[in-house]
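Undergrad: What follows is a predicted protein model with its sequence.
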Amino acid sequence: MDAAQWAGDDQQARAIVAAGFQQRIVAGDDLHLVVDRLPRVHRRQLILATAADAAGGAHSLAELDFLGLIRRAGLPVPTRQKVRCDSTGRRRYLDAYFEEWSVHVEIDGGQHLDPRAWWADMRRQNDLWIEGNRVLRFPAWVIRAHPDEVLTQLRAALGAAGWQPNS
């Protein structure tokens, strides 16, 4: 809470709140309970809104940005951090999953550029494709720099899977 209040800007504050959830330092309504006891919390609404999205599974700044992007575009809200077991039986978490249409969106940060991580990502993506799912991957920077491209591809994937606007 303190780090988010003292952050240099709102983006840093959002990243701090999301990281707390990603690292499982906080969960559920933890931040709401603290904010309720502190009447003068700087960035109160930002922290509460970010905590709600992070508790729902948006665990990085790029995932928060993606969630905001699809909400503003009027697209369906996906399940975040959907748990599934891969072909080896290990638990994996899907960044965004549009269950009704079997469309997955993975948002890749810089750690995904390491060749071993990249191959692990490809192997998991192949497993999803083999099961008959659609998978879209976006690097984190594209979410912020080219949101229209992200939305165009997401609408196309959802549409190909049977989604219709206003349905």
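TA: In hand now; what should we look at?
Undergrad: contacts, neighbours, all on C-alpha from now
TA: Noted.
Undergrad: In contact with R91, which residues?
TA: For R91, the contacting residues are 83-85, by C-alpha atoms under 8 Å, 6 or more residues apart in numbering.
Undergrad: put this beside the first:
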Amino acid sequence: MDVRQTRRLRLDDLSDDRLPRTRTPVAAVRAGLWARTDRQAGLLVSMAVQQRLTSPAELAVEMMRVRRDRRRMLLNELVVEIGGGAESLGEIDVARECRSRGLPEPTRQSARKGPNGRWFLDVEWKRYGVVVEVDGIQHAWAQHVVGDALRQNELAIAGALVLRLPLSGLRWAPDEFYAQVESALRSRGWSRRWPSGTS
């Protein structure tokens, strides 16, 4: 068991439930501040939003109360990214990597209407009809395989070019995967605009 104390405790941090506990956005921010690594901090905070336990706006309010902490800037940037639509670290990593490689900024968590309700696409360039699905380990589980395939097929039928990017690919073969993303965008009409005076 890991017991922590905080100097930031306020009465409105507590939930209204019968069981005394800290409200979710407060707990998520504290978990991020107390995590062992920056990566773990990002995972804990983004999971709270991904699981619909809190919202980016609620996290932003709690982050404004943090005056000093070595992870303050990191978590502020993460909350801004999540507020921009990203719900997982994979989506955040993809958007960051696209920026650093000069690729256009994608839309994250873009909503689409499917035959069985709404879908949220991880990363999309709607203008070019390119979608990247960022696959964590859960996408290999049997209950997700069929749904993922049906969704990908529906998108392809509608004319989208769908690429799958496993999280392990971000770690072990990023150049190869981002070359495919760039190739897909180029095949759909995107071209890199070089600053004037360069060839």
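TA: Great, that's in hand. Here the structure is a predicted model, which is why all the values come from computation and not from measurement.
Undergrad: Any chance you could compute the TM-score here?
TA: Once superposed, chain against chain, the TM-score is 0.93 (TM-score structural alignment, normalised by the length of the first structure); 166 aligned residues with a C-alpha RMSD of 1.5 Å.
Undergrad: rewinding a little: top of the contacts of R91 of the first structure by neighbour count?
TA: Counting neighbours by other C-alpha atoms under 10 Å, V83 leads the contacts of R91 of the first structure with 14 neighbours.
Undergrad: would it count as being in a strand?
TA: Yes - assessed with DSSP: H, G, I helix; E, B strand; the rest coil, V83 of the first structure lies in a strand.
Undergrad: so how far is R91 of the first structure from it?
TA: Remark: distance between V83 of the first structure and R91 of the first structure (C-alpha to C-alpha, to the nearest Å) = 6 Å.
Undergrad: Can you get me a residue count around F120 of the second structure?
TA: Neighbours of F120 of the second structure under the rule other C-alpha under 10 Å: 14.
Undergrad: Compare the helix ranked longest in the second structure with the first structure and give me the mean distance after superposition.
TA: The helix that spans the most residues within the second structure, counting by DSSP state H, is helix 142-157. Compared with the first structure after fitting, helix 142-157 of the second structure has a mean deviation of 1.2 Å; criterion: mean C-alpha distance after the TM-score superposition for the first structure.
Undergrad: and the counterpart of L103 of the second structure in the first structure, what is it in contact with?
TA: Residue correspondence to the first structure (TM-score structural alignment): L103 of the second structure is matched to L75. Contact partners of L75 of the first structure, counting by C-alpha under 8 Å, 6+ apart, are P165.
Undergrad: now L151 of the first structure: how far from Q11 of the first structure?
TA: In terms of C-alpha to C-alpha, L151 of the first structure sits 22 Å off from Q11 of the first structure.
Undergrad: of those two, who's got more company?
TA: Higher neighbour count among L151 of the first structure and Q11: L151, with 17 against 12, using other C-alpha under 10 Å.
Undergrad: aligned partner of the more buried one in the second structure?
TA: Taking TM-score structural alignment, the alignment pairs L151 of the first structure with Y178 from the second structure.
Undergrad: element containing that match, please.
TA: helix 174-187 (DSSP states H and E).
Undergrad: For that helix, buried residues please.
TA: Buried residues in helix 174-187 of the second structure, defined by neighbour count with 16 or more other C-alpha atoms under 10 Å: 174, 177-178, 181-182, 184-185.
Undergrad: quick one: what's aligned to R72 of the second structure in the first structure?
TA: Counting by TM-score structural alignment, R72 of the second structure lines up with R44 in the first structure.
Undergrad: Would you map the helices across the first structure?
TA: 2-6, 10-22, 30-37, 44-55, 61-72, 115-130, 140-145, 147-160.
Undergrad: For those helices, could you give me TSV that also reports distance to S167 of the first structure?
TA: Shown next, in TSV, are those (distance: least, C-alpha to C-alpha, whole Å):
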stretch	distance to S167 of the first structure
helix 2-6	38
helix 10-22	31
helix 30-37	33
helix 44-55	24
helix 61-72	15
helix 115-130	26
helix 140-145	25
helix 147-160	11
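Undergrad: Those helices: which one's closest to S102 of the first structure?
TA: Closest of the helices of the first structure to S102 of the first structure is helix 147-160, at 8.6 Å (criterion: C-alpha to C-alpha).
Undergrad: Lovely, talk soon.
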